[in-house]
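K.L.:
Mind looking at a prediction? Sequence and model below.
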Amino acid sequence: MMPGDTSDFTGRLDEVTRIGRALAGDGRAGSAVPVVAVVGRAGIGKTALAVHVAHGIGGSFPDGRLFADLHAGADRRPSPAQVLERFLRALGLPGPAIPDGLGERAEVYRTLLAGRRMLVVLDEVHAESQVRPLLPGEPGWLQHGDAGVRAPLSLSPAGLGEDAKRLLRALAVLDSPDCPTWVGAALLDVREPVAQDLFDELADAQLVEVTGLGPFARYRLHDLVRLFARELPAPQDQVTALSRMVASLLYLVEQAAYREFGGGQPHLRGDTPSRPLPGPLTEQLLADPLAWFDSERAAVRSAVRQTGEAGLTSLCWDLARKAASFYKLRAYRDDWRETHETAPAVARRAGGKRGVAAIHVSTAELLLGTDSSGEVRRELDAACALFEEIGHEYGPALAVRDLALLDRLEGRHADAAACGERALELLRRTGTPVDVAYVLMGLAHLKLECGQVDAAATLLEESLALSVGHGARRLRAQILYRKGRALVESGEPDQGLEIYGRSLGIVRSIGDPIGEAHLLHDIGACLLAQDRLKEAEGALGAALEVAEGCGHRRAQEASLPLIFSSKTFQQMGSRASCCRWVFCLSVLTRTRPMSAIEERHPFIKRAARGS
């Protein structure tokens, strides 16, 4: 997101004009990409100038603007691959569709920008190697080599109060590029209004840059200021301050997860408790839990790394595990890999078997539903062995619950039922109501797949009752979805459609496009079975559109045959089936080999063989 323009920006008219003219280019297709570099010593307003120009010439770039802080001179700058991930998401590419490698991401990035007029602003560039993968084409000009310039910095903290100096020194320890007010309060162990006054003092001294207002204000140290601040006398309680800050961050992640997913798994956490923030502030920050996590994901990643380096083992693995649900939901694969490599390594060095086991479970949950079933089973087996070794009851219950899901996904229904019943027994004794509700829902899903509709309905009623009052909006939507399916399969389609509608309202309110695609597909299938063809076509078409928008291939494949059958039934009567095979083949072969399609869709194989 492009930072806001400085309201009192004055002067530099010549530079503004020259930069704007250079970036306008000649507008011819295929011409070199114009590149302008703004250089100078720290604190003279390079960023403010670049942002001011970007806002002033925005109309010349009708397809949008991209901004990235490359954090020059920092100990750990964001890699070009990480910046490209954020750019690709901003350009509308869903998380599951973003490739892993830098080269592949750069190729997709350039493909998406081809033919568009977009402005890209890269702040705090340290070396050419940072910039090259982020250019949308061949540059018209760029300095050669990776030579960097280290500008001299002369600052004096003499005018600052002692508490402001302490805050400046504490902020310099953090790896994250910016922070909100509550971070300063946690670092110094003061109330937020006190921290706000100290941040204002630093801003008046031009030692921090400010964006946003109120509880959403963020403060950023220029990297040369950060280096200068690290030369100030270090506080004796530096690790304690970091621990307080990360414990507060852990509290916010826990609260965001509770609002989004429910439960919280209180019986599997580290020895260091989270540090609550004031209630009104928490409510303001977490009004939209997913948006809050998206804004703090870099801080979470840095906090896992820094707590590991500081020997704060419990906070390290606890934060990594609590963030995992968001990583899976948002397909933040880079964040997941980094945090889930750091945390178990730290726990192993400290001899923390509980932390290692917890990350094994977390890793398995992130991999469930992918093509890595063997790895999932190995992770869960390793977790069970460690939990049993230390006599931990709750951890194995979670692992057995996940094994039940894995067995169901692999079609091993008997094993899935056995693991599910065992998990239910353990979690009724050691877990939370939400833990039990999840297992009941899984068992109900298994009953539905086995045609035991009445038994499934009974389990779903108990599961729904347990989910009330514990956050868990997403869980309630999933339970209602299965309840609607049970009603449809028991011959009550109108009631089923009504329950589907309730679930659809929840998934739309929480921004769950994958859940929305599945619901719309089942709504369309139900309408199709009732010969309500026009309504079915609308629901299935919407399912396909949503599935394509979020990159969910399974939902796309499930909807396509039904969509075409609804159309052809209306248009072609008895000839519909023949056209259905042709259409399915023409679309599905774009994404999968024929052998895989025939295995997944047996009716296509039969049709292709003329049977």
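P.N.:
Happy to help now that I have it. Numbering: from 1, shown residues only.
K.L.:
use CA for all of it now, contacts and neighbours both
P.N.:
Will do.
K.L.:
mind checking how far residue 80 is from residue 134?
P.N.:
7 Å (Cα to Cα, to the nearest Å).
K.L.:
what's the answer for residue 448, then?
P.N.:
49 Å.
K.L.:
burial measure for residue 232, as a count.
P.N.:
The tally of other residues near residue 232 (other Cα atoms under 10 Å) stands at 15.
K.L.:
Return the distance of it relative to residue 161.
P.N.:
From residue 232 to residue 161 the distance is 14 Å (Cα to Cα).
K.L.:
try residue 397
P.N.:
Noted for residue 397: a distance of 53 Å to residue 161, by Cα to Cα.
K.L.:
what's the answer for residue 353, then?
P.N.:
45 Å.
K.L.:
Mind checking which of the two has more residues around it?
P.N.:
Comparing residue 353 with residue 161 by neighbour count (other Cα under 10 Å), the higher total belongs to residue 353, at 18 against 12.
K.L.:
Can you verify my assumption that the more buried one contacts residue 385?
P.N.:
No - Residue 353 is beyond contact range of residue 385, at 10.1 Å (criterion: Cα atoms under 8 Å).
K.L.:
Next, count neighbours for the nearest residue to residue 128 once chain neighbours are set aside.
P.N.:
Sequence neighbours aside, residue 146 is the residue nearest to residue 128 in space, at 5.3 Å (criterion: Cα to Cα, 6 or more residues apart in numbering). Neighbour count of residue 146, defined by other Cα under 10 Å: 11.
K.L.:
How about residue 213?
P.N.:
Neighbour tally, residue 213, other Cα under 10 Å: 8.
K.L.:
now do residue 252
P.N.:
22.
K.L.:
so it touches residue 282, yeah?
P.N.:
Yes - contact criterion Cα under 8 Å: residue 252 and residue 282 qualify, at 7.3 Å.
K.L.:
quick one, what contacts the residue nearest to residue 128?
P.N.:
127, 128, 129 (Cα atoms under 8 Å, 6 or more residues apart in numbering).
K.L.:
Second structure follows, compare the two:
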Amino acid sequence: MTTEELAEASGVGAQLIGDLERGHSRLPQRRTPAALGLSQADEAALVAAAGSERVVQQPGPAQLPPDLPVFAGRHRELAEALRLLDERTEGGATVAISAIGGMAGVGKTTLAVHWAHQVAGRFPDGQLYVNLHGFDQGGSVLDPSVALSGFLEALGVAQVPESVEARSALFRSLLARRRMLVLLDNARDSEQVRPLLPGGPDCLTIVTSRNQLGGLVASEGAHLVSLEVWSGAEAQEALIRRLGPRRVAAEPEAVEQIIELCGRLPLAVSIVAARAAARPHLPLAGIAVELSSAGERLHALDLGEPRADVRAAFTASYRVLSLAAARLLRLLAIHPGPEISLASAASLLGVPHARARTVSQELCTASLLTEHAAGRYVMHDLIRAFATELLEQAGESALARQRLTEHYGHSARNAYLLYGRPPIAELEAPEEGITPEAFETIAAAGVWYRRERGTLTAVLRQAAAAGLDRAAALIVLDSRPMSAVSDIAADSLPHSQVALEAALRTGEAVLIAELERTVGAMWARMGNAAAESHFMRALELFRSAGDPEGESNTLRSMSKNARFSGNLGGAIEYLDQAIAVSERAGRPQLLVPVLAEKSYMLQGRDQMAEAIAEAERGLAIAEAKGMTYYQIYLLSALTSALVPLHRFGEAVEAGERVLHLLGDHTEFLLEFGLLPDLALAHLATGNRERAREFHDRWDTYLTGYDEDQITSMAGGPQVVADNLAVMAKVRIGLGIQTPGASVMARSLVDAAEPEVSDPLLRALVAEIQETARAQAGGSTAGLPALLLARARSYEHIDVRRRDKLLAAMEMVFLTRHVTRGVSPRKIAEEALALEPSVSGAEAAADLLLRGCATLIAVGYAEAVPILRAALEALAHPRMLENGVPEWYALGTVAARIVWDDAAQHELSRRVSFGAGRDGALDRLRAALITEQTASISAPSRPPGDGTAWDSLGMAGILAWQGDDDQTLKAAEHLDRMAEEFAGAAAGLAQTACTVLALGRGRYRDAFEAACQFCEQDVLNLDHYLLPDLIEAGVRCGERERALEALGLLETKAVVAGTPWALGLLARSQALLEEQAGAEELYLRAVRHLEGTRMTGDLARAHLVHGEWLRRRKRRNDARLSLRTAYEMFVEMGAAAFAERSRMELIATGERVPGWVAEEPGELTPQERRIAQLAAARATNQEIAEELFIRPSTVDYHLKKVFRKLGVTSRRQLKPGEL
């Protein structure tokens, strides 16, 4: 057959047949890719697909390894994985890739396989699995091409392409429209994984690797799951599932120990479980013993199989590291701290920080190290054990230990030098490549120390054990300035003793002496008598060596020991010896720390002026010598001494200088003691925003440390309690209601009490305890007795004795009849025994104290001239140059006692302003109480001032307003306060009830409340309510008692002689005058009271005068007085008295429209009042007496009431409808 005949028969062109005969042509499927312009990889995929006619249809592959029969833990991670898958499914696609990372043995494969089995049903086209051998003992990593070949064969591809690109393309094409799960286990890196990734959105790929597959996350959008070791509960769950609950429960301590010794690593726990399961009669405690040997731990975690050997798992990771990373892993084994700094890693390697960071990052990527904070790394205990084996095999242990010791030794020395102190001993230059920490400020050094102190302790112990004794001793000595601020003594003592033992082995006297002093200081802070022997040995060594600095420092330490034990007198004596040593040596810089501490000691004895002088003396030297640290210390001392003297402006200046010198970071002790005083000073000078800032900064200490830490670091419970007391004032001033600080103050000082022996300090501790109780909401009843005890702890001529007696006296006027532990008279007698001052503020204070004491212990007539002299002194223009004294509020009480309304108003204004500004709680209470007691006569204060003590005034305001229910509720609250807080609250309740009852015309109630006030009076203050008792007594038939009260009122009012006093006296006399002379007395009362601020008393004088005139049928005259009273009451918002005046006006026949609403049932006000009394079962006679009308008039009005209301008898009257 010719070519043409063949072409005609086959339908193929003759040219093509010719090419085929010559072997030049390709099959159609081979020509198509070229025509389409496909790449070589895509051409291979297309050709393979074209030959897929030979693919045999079969079920999808199911290659997943078997799931563990017992899966423990990982509940959170599994739930998160399932949740992510659900979310993507609901969104129309699944999670494309999930990468599970973590260290060797953490359970990555176990979780991946378990998760894959959980979701396999969602992928009906099959599951593919491959172990990529990224980290295997043999070290041969599976090539992606080999893995793809296996996948393609599993998918039924008979002719697998040659290149990895073609295989990958074919793999993606085959899975493009399938729902399959692909598990890529034990990957080395992202490059190994990429060719194995499906291309379609309906597949799930799970990848496990010890390396952090950052590239996969960044470019392929993989979701990263980083596995940590098990929690303790998860590890215990695994043991229970493998060994049974009974065996695990039988040895709880051994189980806990095993879990911790395994580092909660799942592989390690599983190996132990397998060993225990194989030997069911072996106690778990025996396995714990095997694991507890650090050198044998990895041997105990090897079952003889590569997949059940912790060491083998780590070796696989170690083998792939670079030389530098492998060396760093070995060297880090010597690092004994809980975390590793980048700087220490650089010193171990002998490379710059940047290079050390790169190498450290390689270890983190391999999950052999974890960077838990920037430049801060942690290593798992089992990895450390593995690295220790490697380090010992390499023979690098000694060198690594030496380099690490030098790194921390020189870092501590760099910090020490910032404090302006000469080195205790020379330190050899560091080896080449060691890069110790460098600090710009003391604060930065303090931050470093607090972060590294655990490591420093471990390094010095390690150094001492290795014979590096001198280095160990110097680490402790160079860390002392920082440890004194940050450490708890009980924690510091053990390693200080290790350092002392190391110093003794060196034989260097200076090291021994300094560490004897250091150990003594630790014992002193713990209150242990062992401190004394260490101090004495140190003192002897320094004196023998002719070292005045060491001798002075030791005397300072002995002073602190005396202070901790409560012996302030002895403490100051030691400081005076230290001053003498420094002056003899002619070294003024040695005086600076001594003067700083003496300033604080003097403050502890309330000798503020002397404390300021010592602080200023030391500050001058520190500034001249450039001693920055001690400038900070002395300025802090100066601040705390200025605040109690109310020199707030100077305190702000000194305190702000401290913060400027401290910089961005602060030291605990300095800030803890400084911030309360500085906050109070800013509050006192009007800068509330700055005060709140300092309050909040200080408050972080209370939340960041427990009580033991605060007590130790701040220098004792007295210091803490004092600071808490100051900050309590700031809280009050800022309106922050947080009693927790007061509770803490009380518990801190309660703990200190047994250790305090100094009488002054014991009195201070007791006072702080009781103050803390009061600030936490408790009673103040015991404070006068404790303040008296504090006063007695001072010398008789000491001005501080007077000040404490003044405080006790002020508190007595608050506690009154509920005072506990001492009588007011006893305090008064102690005050009268003092020698008075002659001029200035001291004279004013003495006069005030003596006047109040005379009132209580001698009599009113004798007290008035003294109190008047005190008020004159208090009004002096220079009186408040240095702020409002603590005792100044007592002046408002004195003004009220002598009926001086102008002085009372001015002093109350000053005290309220000053107390609210600087948070002086007690002064604020006293001012409010005095103001509200006066409200009986001048109810001008608007209700609700927003203070915490607003309830003290609300009862009086409500009483004037005539609000029965709310007044009685407020009075009940005040009565409870009297029981829990102070007796003055009861006086306010009785005053409010008296006012309310007088306004409402319930004279019997008013009489009883006023009588109760007088009966409880223990301070000779009964004249506060005598005028009200007289009015109520006259109205309710208690004339004899009223006459008796008038006699007492006449005695006091005449002595006082003020318009207020004389006006009240005339009004009271008029009420009891039966003859025509009463009118002159009423008019005299009005004339006197018109010259005062007491508008309430004046209005009431007009009211009773008008009532008197109406009863005498002088209606026109009565209307004039009653209308004046009515208008005054309306203007001041005194609704109860306004209504009483209005009813009297109506009784005169005058119509009073407007202010009071019309009564229900069209009854007139008089008819309504009569109906109410009748409904309450009052007789006609009783109603007549109450309303000052005749019984016949009552009967007349009742008949009209019956007609209007449609009733026939008083029994049908219902109070609720009236």
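P.N.:
Sure, I can see it. Everything quoted here is computed from the prediction, not taken from an experiment.
K.L.:
re the thing from before, give me the buried subset of the contacts of residue 146 of the first structure.
P.N.:
residue 127 (16 or more other Cα atoms under 10 Å).
K.L.:
quick one: which of the contacts of residue 146 of the first structure sit in helices?
P.N.:
Applying DSSP state H to these, the entries found in helices are 128, 129.
K.L.:
Take the contacts of residue 146 of the first structure and write them to JSON lines, including distance to residue 373 of the first structure.
P.N.:
As requested, these are exported to JSON lines (distance: Cα to Cα, whole Å):
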{"residue": "127", "distance to residue 373 of the first structure": "41"}
{"residue": "128", "distance to residue 373 of the first structure": "41"}
{"residue": "129", "distance to residue 373 of the first structure": "38"}
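K.L.:
closest to residue 342 of the first structure among the contacts of residue 146 of the first structure?
P.N.:
Nearest to residue 342 of the first structure, judged by Cα to Cα, of the contacts of residue 146 of the first structure is residue 129 at 25.8 Å.
K.L.:
Checking the nearest residue to the closest one once chain neighbours are set aside next. Helix, strand or coil?
P.N.:
In this structure, residue 129 of the first structure finds its nearest non-sequential neighbour in residue 146, 6.7 Å apart by Cα to Cα, 6+ apart. Here residue 146 of the first structure is coil, with the state taken from DSSP: H, G, I helix; E, B strand; the rest coil.
K.L.:
How about residue 190 of the first structure?
P.N.:
Put simply, residue 190 of the first structure is coil when judged by three-state DSSP.
K.L.:
At the geometric centre of the second structure, which residue sits there?
P.N.:
Nearest to the geometric centre of the second structure sits residue 703, at 3.6 Å (Cα atoms, centre = their mean).
K.L.:
hang on, that one is in a helix, isn't it?
P.N.:
Yes - under three-state DSSP, residue 703 of the second structure sits within a helix.
K.L.:
State the distance from it to residue 740 of the second structure.
P.N.:
11 Å.
K.L.:
What of residue 556 of the second structure?
P.N.:
Taking Cα to Cα, one finds residue 556 of the second structure at 35 Å from residue 740 of the second structure.
K.L.:
out of those two, which sits in the busier spot?
P.N.:
residue 556 (25 against 14).
K.L.:
The more buried one -> the first structure?
P.N.:
Under the alignment (TM-score structural alignment), residue 556 of the second structure pairs with residue 401 in the first structure.
K.L.:
Which residue is the nearest non-sequential neighbour of that match?
P.N.:
residue 423 (5.1 Å).
K.L.:
Surely the one you found and residue 397 touch.
P.N.:
Yes - here residue 423 of the first structure reaches residue 397: they are 5.1 Å apart, a contact under Cα under 8 Å.
K.L.:
what sits against residue 403 of the first structure?
P.N.:
By Cα under 8 Å, 6+ apart, the residues touching residue 403 of the first structure are 377, 380, 416, 419.
K.L.:
preserved in the second structure, out of the residues you listed?
P.N.:
Retained contacts for these in the second structure, judged by both residues aligned by TM-score structural alignment, their matches' Cα atoms under 8 Å, are 377, 380, 416.
K.L.:
and the first one, helix, strand or coil?
P.N.:
What that stands for is residue 377 of the first structure. Relying on three-state DSSP, one would call residue 377 of the first structure helix.
K.L.:
How about the contacts made by the aligned residue in the second structure for it?
P.N.:
In the second structure, residue 377 of the first structure lines up with residue 532, judged by TM-score structural alignment. Residue 532 of the second structure makes contacts with 520, 558, as judged by Cα under 8 Å, 6+ apart.
K.L.:
and if you look at the one 3 residues further on?
P.N.:
Listed by Cα under 8 Å, 6+ apart, the contact partners of residue 535 of the second structure are 516, 517, 520, 554, 557, 558.
K.L.:
Kindly provide the distance from the fifth one to residue 764 of the second structure.
P.N.:
Yep, that's residue 557 of the second structure we're talking about. Distance from residue 557 of the second structure to residue 764 of the second structure, by Cα to Cα: 23 Å.
K.L.:
got it, and the last one?
P.N.:
When distance is defined by Cα to Cα, residue 558 of the second structure is 22 Å away from residue 764 of the second structure.
K.L.:
and what of the third one?
P.N.:
Remark: distance between residue 520 of the second structure and residue 764 of the second structure (Cα to Cα) = 27 Å.
K.L.:
And these two? Which one has more around it.
P.N.:
Using other Cα under 10 Å, the more surrounded residue of residue 520 of the second structure and residue 764 is residue 520, with 30 against 23.
K.L.:
Can you tell me the residue that sits opposite the more buried one in the first structure?
P.N.:
Taking TM-score structural alignment, residue 520 of the second structure has residue 364 as its aligned residue in the first structure.
K.L.:
Could you tell me how many residues sit around residue 107 of the first structure?
P.N.:
13.
K.L.:
Fine, thanks again, bye for now.
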